[in-house]
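1. My questions concern the predicted model and sequence given below.
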Amino acid sequence: MIPRISLVLLLLASPLWAMDPSEMLQDPALEARARVIDHELRCVVCQSESVASSNANWAEDARRTVRELLDGGASDDDVMDFFVARYGEFVLMSPRVSGSNWLLWAAGPLMLLTGLGLGIGYIRGRSKLTSPQEAVLSEAEAARLREIMKE
């Protein structure tokens, strides 16, 4: 039982190893801003982790760069723009809705609306179809039918 608990605690604490105390800023307000930015940036090595939770060398360098820029007086947007200029929108955990990627953001709702429109059009079209009228037999056909039925 104890080894399982130790393993769980070890796994839960793994993101804590990512941040080296020497990387932290002395000003608590700047450090809080840096941590928010760290969570918004994607590690280009790991690709599925934020810079805050990655142990990759690139992530360490990125955290250090974030703190240097903030310590130098850069705003949060300036820091994000710095990374986007070098690595593209991929470096953002949540890409911005701007430029050419607006279509990607709008694709889901557009597909849903298109599907609903096609479905409604199909149902309305089917309801407008006239029901086939009963075939009226001519006198000769009716006589032949009676004759067949007697046999």
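-> Thanks, I have it. Numbering: from 1, shown residues only.
2. contacts, neighbours, all on C-alpha from now
-> Fine.
3. what about Ile123, which helix or strand?
-> Assigned by DSSP states H and E, Ile123 falls within helix 102-128.
4. ugh, typo on my part, it should be Ala143
-> Taking DSSP H and E as the definition, Ala143 sits inside helix 139-150.
5. Asp61 versus Ile37, what's the distance?
-> Per C-alpha to C-alpha, to the nearest Å, Ile37 is found 14 Å from Asp61.
6. and those two? which has more neighbours close in?
-> Remark: of Ile37 and Asp61, Ile37 carries more neighbours, 22 against 13, as counted by other C-alpha atoms under 10 Å.
7. Pretty sure the more buried one sits in a helix.
-> Yes: Ile37 sits within a helix when classified using DSSP: H, G, I helix; E, B strand; the rest coil.
8. For it, which residues are in contact?
-> The neighbourhood of Ile37, defined by C-alpha atoms under 8 Å, 6 or more residues apart in numbering, consists of 66, 76, 80.
9. let's bring in a second model and compare:
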Amino acid sequence: MRRTTRHALLDSACSIQRSLEVIGDPWTVLVLREAFMGVTRFGDFATALGISTDLLSDRLTTLVEAGVMERRPYTEPGRRSRHSYHLTSTGEELLLVLGALQQWGDRHRLGDDAPSAERRSRTTGGRLSVAFVDESGGAVELDDVAFVSMPAPEH
């Protein structure tokens, strides 16, 4: 069996592989979940997740370097300057990914518990589902979706 190196993944033409270099770690996805719930401060991420500070620091650094989050300095009265972490527009697009993971988990990994959160429209309050949509905005059934390989670019 051939082993794939981290460098080979970074050079991959596959967008899925390159994306997993940024968000493929479970802790990273949970950091993103908390960010979408409004958490911005390091200590609040650590408390909410029960994650070690070294691991959290590493995951936040990865997200900042990938342009998913940005650091913003802040200072509380009488304290040293610190950084808060905020989703960029690139990071905000990951809401689709988290929504799709949640929807799949609600269907296939729920167990005896009710879902911990629902996807709802801020405007109407109606429930939302994550789906593939065509150019006209219509939902496409999963059995009608195909991933079609594209020719490699010429160098």
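-> Thanks, I have the structure now. Please read all numbers here as calculations on a predicted model, not as lab measurements.
10. I'd like the TM-score for the two structures, please.
-> Overlay of the two chains. TM-score (TM-score structural alignment, normalised by the length of structure 1): 0.20; 60 aligned residues with a C-alpha RMSD of 5.8 Å.
11. Show me which residues of the helix holding Ile123 of structure 1 are buried.
-> By neighbour count with 16 or more other C-alpha atoms under 10 Å, helix 102-128 of structure 1 contains no buried residues.
12. Same check on stretch 57-77 of structure 1?
-> For stretch 57-77 of structure 1, the neighbour count (16+ other C-alpha under 10 Å) marks 59-60, 62-71, 76 as buried.
13. The host helix or strand of Arg64 of structure 1 - contacts with which helices or strands?
-> Taking DSSP H and E as the definition, one finds Arg64 of structure 1 inside helix 57-71. Applying 3 or more C-alpha pairs under 8 Å, 6 or more residues apart in numbering; DSSP states H and E, we find helix 57-71 of structure 1 packed against helix 28-40, helix 76-87.
14. Measure how the first one sits relative to helix 57-71, angle-wise.
-> Just to be clear, that refers to helix 28-40 of structure 1. Helix 28-40 of structure 1 runs at 140 degrees relative to helix 57-71, counting by axes from the mean of the first three to the mean of the last three C-alpha atoms, to 10 degrees.
15. Next, the buried residues of helix 28-40 of structure 1.
-> So, applying 16+ other C-alpha under 10 Å, buried residues of helix 28-40 of structure 1: 30-31, 34-35, 37-40.
16. same deal with the shortest one?
-> With burial defined by 16+ other C-alpha under 10 Å, the residues of helix 76-87 of structure 1 counted as buried are 76, 79-80, 82-84.
17. Follow the chain on from the helix or strand that contains Leu96 of structure 2 and name the next helix or strand.
-> According to DSSP H and E, Leu96 of structure 2 maps onto helix 95-108. Remark: after helix 95-108 of structure 2, the chain's next helix or strand is strand 132-133, criterion DSSP H and E.
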